Structure formats: structure tokens, C-alpha cells
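Undergrad: quick one: sequence and predicted model below, then my questions.
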Amino acid sequence: MIVRYFAAARAAAGFEEEKFHLPQGATVADLLEAVLAVDRPEPPAGTPPLSRLLSRSSFLLNEVAVRDQAAVLGPDDVVDVLPPFAGG
């Protein structure tokens, strides 16, 4: 599965996207746990740590909002991480 990061999440992750290989039956929660297990450099000044951003982010699964982190993922799924943002 692929995780794509946007805005502050991209800065905190240090990548625009990452690929993860999780066992069959893995959930969004499992994927987020794997994301947090990656050893990352400190984010740029003023950027919250990825763990804090993930706890406040919205997620899209194959471009559809997913609120249930127990949703099961397939090997070709794409999860987008959309951190909170201000403006309008």
C-alpha cells in the first residue's frame, strides 16, 4: 500500500509518499502504526511531529474519506494523509 502525505504531514514525514508491505487483513490503524515505526529525522522548525499530525489528520482510502481505522486495506490501496489546515 502507498501512503501519500500532504502539507505539514509531508514535511514531518520527510517524503511525499511511502510504500508499505503489510500482511493481508491489515487495517488503516495497522498502517498508521507502521508509519510511526519508521525512523525519521526531526521535522523542520515549526512543523509538529508526525505522530501529532496523524492523531489530528483526516484520511482518504483510494480517494474516499475513511473514518473507521478498522477498515481493511488491500495491497494496492492508497491512503492519503490530510492534516488539519486553516484558511479558506
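TA: Alright, I've got the coordinates.

Undergrad: switch to C-alpha atoms for all contacts and neighbour counts from now on
TA: Will do.

Undergrad: can you map out the strands along the chain?
TA: For the chain, the strands defined by DSSP state E cover 2-5, 17-19, 58-61, 64-66, 78-82.

Undergrad: in the chain, which spans are helices?
TA: With DSSP state H as the criterion, the chain has helices at 8-13, 28-37, 50-56.

Undergrad: for Phe20, find the nearest of those.
TA: Nearest of the helices of the chain to Phe20, taken as C-alpha to C-alpha: helix 28-37 at 7.7 Å.

Undergrad: alongside the first one, take a look at this:
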Amino acid sequence: MREVRLFAAAADAAGVESIEVEADSVEGLREHLAMRFGPEFERILAQCSLLADGKKISSGPLTAGRVDILPPFAGG
């Protein structure tokens, strides 16, 4: 199992800030989350950055134990 932490709009859409997921790849993680939380979450997830060990990931195998999902930030 892998800890996935959700932030801001991703956490709001999922209704949780942290979950445990069984996934060995970025693609598998995205698919699992989209199925679990539905189309609105999937739309937000498509705009998010995924970080493993503080490094941005976009595809391929997951080697880190924890993944952070960060929506784009707006600020001023």
C-alpha cells in the first residue's frame, strides 16, 4: 500500500486528505483515483502535479512510498 496525500481542490473533490492506494505506476494510481472519486476528481487530477520524494513524476513506475497530489496554485 502507498500513502497518497491530497491537497487543496484535489482533497476537496475527494473528500479526504490522505488515503492508502495499491498502485505500482503513475498511470495505475491515476486510474485507481479516478475510478474511486469520479469524473469531477478526474478533471482536477488531470491538472495536478504528482510528487514522489519531492520530485515531480508524470509516468512510469512508482518507487517512493508516498505520493503528493498538488493542484495548480494561484496567488498574488
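TA: Okay, I see it. What you are looking at is a predicted structure, and each value in this text was computed from that prediction instead of being measured.

Undergrad: in JSON lines: the strands of structure 1, plus mean neighbour count and distance to Ala34 of structure 1.
TA: Shown next, in JSON lines, are the strands of structure 1 (neighbours: other C-alpha atoms under 10 Å; distance: least, C-alpha to C-alpha, whole Å):
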{"stretch": "strand 2-5", "mean neighbour count": "20", "distance to Ala34 of structure 1": "11"}
{"stretch": "strand 17-19", "mean neighbour count": "14", "distance to Ala34 of structure 1": "11"}
{"stretch": "strand 58-61", "mean neighbour count": "18", "distance to Ala34 of structure 1": "15"}
{"stretch": "strand 64-66", "mean neighbour count": "13", "distance to Ala34 of structure 1": "18"}
{"stretch": "strand 78-82", "mean neighbour count": "21", "distance to Ala34 of structure 1": "13"}
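
Undergrad: redo the ones you listed as JSON lines? Include distance to Glu33 of structure 1.
TA: Below are these laid out as JSON lines (distance: least, C-alpha to C-alpha, whole Å):
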{"stretch": "strand 2-5", "distance to Glu33 of structure 1": "12"}
{"stretch": "strand 17-19", "distance to Glu33 of structure 1": "14"}
{"stretch": "strand 58-61", "distance to Glu33 of structure 1": "14"}
{"stretch": "strand 64-66", "distance to Glu33 of structure 1": "16"}
{"stretch": "strand 78-82", "distance to Glu33 of structure 1": "13"}
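
Undergrad: looking at the helices of structure 1, which is buried most?
TA: Of these, the one with the most neighbours on average (mean count of other C-alpha atoms under 10 Å) is helix 8-13, at a mean of 22.
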